[in-house]
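Q: Mind looking at a prediction? Sequence and model below.
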Amino acid sequence: MNHQFERLERTKVFRDPIYGYINVDYKIIARLIDTYEFQRLRRIRQLSGVSMVFQTAEHSRFTHSLGAYELANLCVKGIEGLKESLTEYEQLVFLISALLHDVGHGPYSHAFEHVMQVSHEEMTVRLIVGNTEINQVLKEIPGMAKDVASVIAHEGKYPLIEALTSSQLDVDRMDYLSRDAYFTGACYGNIDFRRIIRSLLVLDGKLYLRASGVNSVESYIMARYHMYWQVYYHPVARAYELLLQSIYKRVYDLTTNNLNINASVSALINVIKDSNDLDSYVLLDDSYVNGMIKQLTSVDDEILKDLALSFEKRHLYKYKELVTEADEIYLNEIKKVIPSKYLPYYYIETKVSQRAYLHVEEDKYDINDIKIITQQHEIISLEEYSPIIRGLISSATKTSIRVFYKEIPCQK
């Protein structure tokens, strides 16, 4: 065996409530887990503001990333034809891509992305190919950093690996649904991932699902749909994240206008000025932001101070669903009394949509298209085979428009 693919003398394990054990056989995987950038994920919550509603949702991006890696491991061992379709190098590309897929997440994740206008996938690629400990480990295997980055960026070099890493049916989604359901206590996300893996097979370099596994995938798709509306889009969780988003935005606005904040936020300001500043970026985690907000409760800027105090005391935005004309009239009256300088931070209109299943055109290959192999060896799309999926495509697209608002300090 090539020394670059050395295995550990004894399998390293992490105890895990979802899989029992997470198994690490390759030395390179163990070394990647020990890098500074990956260990940083211990200090970033997986679900951000959701823990304000589901108080046991304290799990981290670290545990989810290990879980996605373990599912990739189970896929290599359990999906018929996968191991034979990938060289050992390509198997490692898959395992490492699953492990590192979230390494670029910022503190409190999606609120951070919205203000900084840079996706966590893009930051993940930068951390993989940039001057980081992760890159130092990966570059010992020629081409590995570039190939893992190509999977994260969906460049199409490894379509089979991309399908298993980031599609409608992938190791990322299967882990976060199972893990988030476990830690929130919500029953919606419980899925039979072992049955799904057992039902998948690879033929001619493409991923297929046996007809016998359709019920498990239908359940998985419904679970994801319900988890979004019952957990991820919960209005109180959204209110918490939007409050944090407003704090980020106010810091961003003050910084870009060269106004002094009177608080130690240098790493955040460095990233605001240059998102390629990886040394500053990896300093940002939930602990950093919590400490920063505590400092912001005593700054001179009244907007930033009020937002920080509201975050600390859990004085969240009020919200109203925009459904009728009366709702719109009511919200316009609220908007009128908020002074213009407060408006971008104290009145936020949001629109979220979720489709249960993404329809894919038949005449083109797409990693999101789940193909079924029937008992008669016919290959057809999942939506053609399953009346449940056809029903979801036609009816289960839901949109919610909410307005979040808060009183200005002088009104309290």
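A: Great, that's in hand.
Q: drop to CA atoms for contacts and neighbour counts, all remaining ones
A: Fine.
Q: Name the SS class of the residue nearest the centre of the chain, please.
A: Residue closest to the average C-alpha location in the chain (Cα atoms, centre = their mean): D102, at 6.7 Å. Here D102 is recorded as coil under DSSP: H, G, I helix; E, B strand; the rest coil.
Q: Would you confirm that it contacts H120?
A: Yes: D102 is in contact with H120 according to Cα atoms under 8 Å; the separation is 7.0 Å.
Q: State the distance from the residue nearest to the centre of the chain to M227.
A: 20 Å (Cα to Cα, to the nearest Å).
Q: Next, the contact list for L200, please.
A: With contacts defined as Cα atoms under 8 Å, 6 or more residues apart in numbering, L200 is in contact with I79, E80, L207, Y208, L209, R210, G213.
Q: Using CSV, lay out those residues together with distance to T256, neighbour count and secondary structure.
A: What follows is the contacts of L200, written out as CSV (distance: Cα to Cα, whole Å; neighbours: other Cα atoms under 10 Å; DSSP: H, G, I helix; E, B strand; the rest coil):
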residue, distance to T256, neighbour count, secondary structure
I79, 51, 19, coil
E80, 54, 18, strand
L207, 47, 23, strand
Y208, 50, 21, strand
L209, 51, 23, strand
R210, 54, 18, strand
G213, 53, 16, helix
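Q: Go through these and say which is closest to I247.
A: L207 (43.8 Å; Cα to Cα).
Q: Now for the residue nearest to the centre of the chain: which residues touch it?
A: By Cα under 8 Å, 6+ apart, the contact set of D102 is R61, S65, H120, E121, T124.
Q: circling back to that earlier point, now the contacts of L200 in CSV, with distance to L242?
A: What follows is the contacts of L200, written out as CSV (distance: Cα to Cα, whole Å):
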residue, distance to L242
I79, 41
E80, 44
L207, 39
Y208, 40
L209, 39
R210, 42
G213, 39
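Q: Of the contacts of D102 - the most surrounded one?
A: S65 (26 neighbours; other Cα atoms under 10 Å).
Q: adding another structure so you can compare the two:
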Amino acid sequence: MIEKVFRDPVHNYIHVENQVIYDLINTKEFQRLRRIKQLGTSGYTFHGGEHSRFSHCLGAYEIARRITQIFDEKYQDDWDHHESLLVMVTALLHDVGHGAYSHTFERLFDTDHEEITRQIITSPETEINQVLRQLAPDFPEKVASVINHTYPNKQVVQLISSQIDVDRMDYLLRDSYFTGASYGQFDLTRILRVIRPVAQGIAFKRNGMHAVEDYVLSRYQMYMQVYFHPASRAMEVLLQNLLKRAKFLYPDHKAYFATSSPNLLPFFEKKVELQDYLALDDGVMNTYFQVWMTSPDTILADLAQRFINRKVFKSIIFSEKNEKNLDLMRDLVAQVGFDPDYYTAIHRNFDLPYDFYRPEVKRPRTQIEIIQKDNHLAELSSLSPLVESLAGTRHGDNRFYFPKEMLTDTSIFSQQNQAFKAHIRNDHFIYGE
């Protein structure tokens, strides 16, 4: 085929040289990703963060294309060039199962975007599956097995899913670019020069160790400063409680939801087919929320307008030591007139920036290996004091969210407001946005 190019702000040009890749991009399931935001509610905090899963998947594909091109040219004894197309296809499709506001939606309606990704790839009903079967009848299953981490070639699996893979490398650079936060920048060009296939999977030459070290630190900073931002989490809490209220109301108000939000009915009824899932996107959900702003249910209407108009909840950081005092604060929220089931929430965000291989844990991570002068492999944190300081430790915080009104004195509820603020002071909570 004649090469196609996509202009991209992160990678300059994304090159498509294979007809199968181009056909996959043009399937309806992949085009749907244009309507799914990459950062979910973080766009309400970082106004530039409006980019889509579509652009991220293209970016992950482009990094995979560059890596496999290097492997094909320089490491023919260690890399099977027949695997290159599989890596590029899987990189392109790795997030195709993400849904509207995916992580919040998943928790409430018990969906799994990774499982749905596998269904989209393997279901004969999808255009993606039809394109993949043109390569070989078993090719969809191969792609699904890479995503499922069961594909036998560890090199292929680690390029798609490991502590330094094409997915993470693209989303750090892309999210950093669009949010305007410089924390996520790292030297991708250098990493591509030092990455190489080894018998156990993927490793990096010693002279590029500092670029890999910088990548790990960039990932840590992006989680602490962007992904775990308290305002983004406040919007996530609003979304969670809004959908929880709708789910609670549905059994007694089926006619209202059939009219106002018909594509959610299969999720309320717990009878979800693949096509039901694919019919939802961020735009559809936001339209439903705008309709709910005029709902006769005052809680649903209020939560909807708070979400649409970005009226964020406030929060305090708590520890295990003072968590027991949160019940008193919920009681004060109830006294003011807010139902604490929908106007408060505990939100926990923690991340493990880097971990060495620990086979005893439930989901052990593949550690980052550095190739030494004598060709033996050394784990990254054993060479880098900076990475060692992060290895094996979880970072983040616990937050209690509540309405902003609890911090505003009014003539009616002044006593409760004062008591609420006194608890923040006396129980040694840390106030945050």
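A: Sure, I can see it. Everything numeric in this text was worked out from a predicted model, so none of it was measured.
Q: returning to that earlier point: aligned counterpart of the residue nearest to the centre of the first structure in the second structure, please.
A: Under the alignment (TM-score structural alignment), D102 of the first structure pairs with D95 in the second structure.
Q: tell me which element L74 of the first structure falls in.
A: Using DSSP states H and E, L74 of the first structure falls within helix 61-78.
Q: so where is that helix in the second structure?
A: Against the second structure, helix 61-78 of the first structure falls on residues 53-70 (TM-score structural alignment).
Q: quick one: the strands in the stretch 251-400 of the second structure?
A: Secondary structure of the stretch 251-400 of the second structure (DSSP state E, counting those that start in this stretch): strands at 314-318, 345-351, 369-371, 377-379, 395-402.
Q: what range in the first structure matches the second one?
A: Aligned using TM-score structural alignment, strand 345-351 of the second structure spans residues 348-354 in the first structure.
Q: Any idea how far apart the tips of stretch 32-49 of the second structure sit?
A: Stretch 32-49 of the second structure has its terminal residues 18 Å apart, counting by Cα to Cα.
Q: If we go by neighbour counts, what in it is buried?
A: 32-46, 49 (16 or more other Cα atoms under 10 Å).
Q: ok, now stretch 271-291 of the first structure?
A: Residues 271-272, 275, 278, 280-286, 288-290 are the ones in stretch 271-291 of the first structure that count as buried (16+ other Cα under 10 Å).
Q: Same question for stretch 405-412 of the first structure.
A: In terms of neighbour count (16+ other Cα under 10 Å), stretch 405-412 of the first structure has its buried residues at Y405, K406, I408.
Q: The second structure: which residue goes with Y26 of the first structure?
A: Match for Y26 of the first structure (TM-score structural alignment): N18.
Q: Nearest spatial neighbour of its match, chain-adjacent residues omitted?
A: Of all residues not flanking N18 of the second structure in the chain, M1 sits nearest, at 6.7 Å (Cα to Cα, 6 or more residues apart in numbering).
Q: shouldn't that neighbour be in contact with I21?
A: No: counting by Cα under 8 Å, M1 of the second structure does not reach I21; the two are 10.8 Å apart.
Q: May I ask you to name the longest helix in the first structure?
A: helix 235-256 (DSSP state H).
Q: average gap between that helix and the second structure?
A: Helix 235-256 of the first structure, aligned to the second structure and superposed, deviates on average by 1.8 Å (mean Cα distance after the TM-score superposition for the first structure).
Q: Now do the residue mapped onto E302 of the first structure from the second structure: how many residues are near it, please.
A: By TM-score structural alignment, E302 of the first structure lines up with T298 in the second structure. Counted with other Cα under 10 Å, residues neighbouring T298 of the second structure total 12.
Q: do you know how far T298 of the second structure is from V284 of the second structure?
A: 22 Å.
Q: cool, S52 of the second structure as well?
A: On the measure of Cα to Cα, S52 of the second structure and V284 of the second structure end up 15 Å apart.
Q: do the same with Q158 of the second structure
A: Q158 of the second structure sits 35 Å away from V284 of the second structure, going by Cα to Cα.
Q: quick one: which helix or strand includes the alignment partner in the second structure of Q136 of the first structure?
A: Matched by TM-score structural alignment, Q136 of the first structure corresponds to Q130 in the second structure. Using DSSP H and E, Q130 of the second structure falls within helix 127-133.
Q: and that helix, how far from the first structure on average?
A: Averaged out, helix 127-133 of the second structure is 1.4 Å away (mean Cα distance after the TM-score superposition for the first structure).
Q: contact partners of that helix?
A: 20, 23-24, 27-30, 120-124, 139-140.
Q: This completes my enquiry, with thanks.
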